[in-house]
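> what's the 3D shape of this:
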Amino acid sequence: MNRRKDMVANLRSKVNQMASAFNMSNFANRDSLLGPESKPDAMSRTVGLDNSGLVAEQDEDLEKLEETVVSTKHIALAVNEELDLQTRLIDDLDQHVDVSDSRLRVK
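Reported below is the predicted structural model:
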């Protein structure tokens, strides 16, 4: 019985750790996630472009940004779905532990 309680406590601890990792405001790992920033200077990219060239450049940048946002959305939805599943599993496990504990106390 104590082993199960320890397992539930361990799972809850892991859930709290995961939740705190998602809420972190430290972006020190940005380079490891996205790679180092190696964008050319905006001025050097636009030298010699007229208005239509600048608009085309901006359109390309917006398309890349849209792809990134859509990709991030899909990742966030998948992570949210997994967290919901894990929460339901932990709640179910907790309920089973309580039922087992009650049965053991009756005997």
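> CA only for contacts and neighbour counts going forward, please
Noted.
> show me the contacts for residue 93.
If you count contacts by CA atoms under 8 Å, 6 or more residues apart in numbering, residue 93 has them with residue 8.
> And it, how far from residue 101?
Going from residue 93 to residue 101 by CA to CA, to the nearest Å gives 12 Å.
> ok, now residue 67?
With CA to CA as the criterion, residue 67 and residue 101 are 51 Å apart.
> In terms of packing, which of the two has more residues around it?
residue 101 (15 against 12; other CA atoms under 10 Å).
> this one as well, want them side by side:
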Amino acid sequence: MASLCDSWIREQNETLKLSEEIDGMILERSSLAETSSYALRHASSMRRKITILATRVQTLKYLLAESQGKSISGKEMSRRKGTFENLRSKANQMASALDMLKFSNIDILLRPEKDDIMSRVIGLDNQGIVGLHRQVMKEHDEALDMLEETVMRVKHNALVMNEQIGLQTRLIDGLDHHVDVSDSGVRVIHIRA
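Down below sits the predicted model:
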């Protein structure tokens, strides 16, 4: 019983701490330029931490269900349920905010020009139009460079994940082999006994 109570308190404290950390990241996010590479890494880090927060909230739900019927006072059980509901609601709000950020980043990449090109061309002579064309091409090149950088980061992450999956597969295969060897040993002992 004491370990279940300790598990709840430990998990609750870790979840609250992570929630506060994400709150700080959300506040920091508002001060960043939306197209900077740091802002994209920051959003990725927030996404990862919100996923961890959701997992911790699920663990709290499990621990709450396990503590039902144990020797915990009704007042304490009510407090735990309230804490769980608040954390679950906060995690959902953070996930929703992150989805909004994700869509705003997509809008930044896909939005049409701020001004209609035709309205920018009106009143320009040939030299002005050529200058505007060069400026627009430069902006497009910069956007493509950002996109290339993002694609390279995604590729790098995919390669690292592939390597980790391969490692995990080898570890599981090794574990499976050890289980087979142990099972054979147990069968031999049972036959001899």
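> once aligned to the second structure, how far is the helix ranked longest in the first structure on average?
Criterion DSSP state H: the longest helix present in the first structure is helix 51-106. Compared with the second structure after the fit, helix 51-106 of the first structure shows a mean deviation of 0.6 Å (mean CA distance after the TM-score superposition for the first structure).
> against the second structure, where does that helix fall?
Mapped onto the second structure using TM-score structural alignment, helix 51-106 of the first structure spans residues 126-181.
> ok now the matching stretch, how far from the chain's centre?
Its chain's C-alpha centre and that of stretch 126-181 of the second structure lie 16 Å apart, by CA atoms, centre = their mean, to the nearest Å.
> What of stretch 54-70 of the second structure?
Worked out by CA atoms, centre = their mean, stretch 54-70 of the second structure lies 22 Å from the chain centre.
> ok, now stretch 92-106 of the second structure?
With CA atoms, centre = their mean as the basis, stretch 92-106 of the second structure stands 11 Å off its chain's centre.
> buried stuff in that stretch?
For stretch 92-106 of the second structure, a neighbour-count test (16 or more other CA atoms under 10 Å) marks 94, 95, 98, 102, 105 as buried.
> Using a markdown table, lay out those together with secondary structure and distance to residue 113 of the second structure.
Converted to a markdown table, those look like this (DSSP: H, G, I helix; E, B strand; the rest coil; distance: CA to CA, whole Å):
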| residue | secondary structure | distance to residue 113 of the second structure |
| --- | --- | --- |
| 94 | helix | 30 |
| 95 | helix | 29 |
| 98 | helix | 25 |
| 102 | helix | 20 |
| 105 | helix | 15 |
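> I'd like the residues you listed as a markdown table, with distance to residue 53 of the second structure appended.
As requested, these are exported to a markdown table (distance: CA to CA, whole Å):
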| residue | distance to residue 53 of the second structure |
| --- | --- |
| 94 | 10 |
| 95 | 10 |
| 98 | 13 |
| 102 | 18 |
| 105 | 23 |
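> Among those residues, which one lies nearest to residue 185 of the second structure?
Nearest to residue 185 of the second structure out of those is residue 95 (CA to CA; 49.4 Å).
> Can you find the partner of that closest one in the first structure?
Checking with TM-score structural alignment, residue 95 of the second structure has no match.
> how about residue 95 of the second structure, what does it touch?
Each residue near residue 95 of the second structure by CA under 8 Å, 6+ apart is listed here: 47, 50.
> Residue 87 of the first structure too?
Contact analysis of residue 87 of the first structure by CA under 8 Å, 6+ apart lists nothing.
> just residue 67 of the second structure next, same as before
Contacts of residue 67 of the second structure by CA under 8 Å, 6+ apart are 4, 5.
> Translate it into the numbering of the first structure.
Aligned partner of residue 67 of the second structure by TM-score structural alignment: none.
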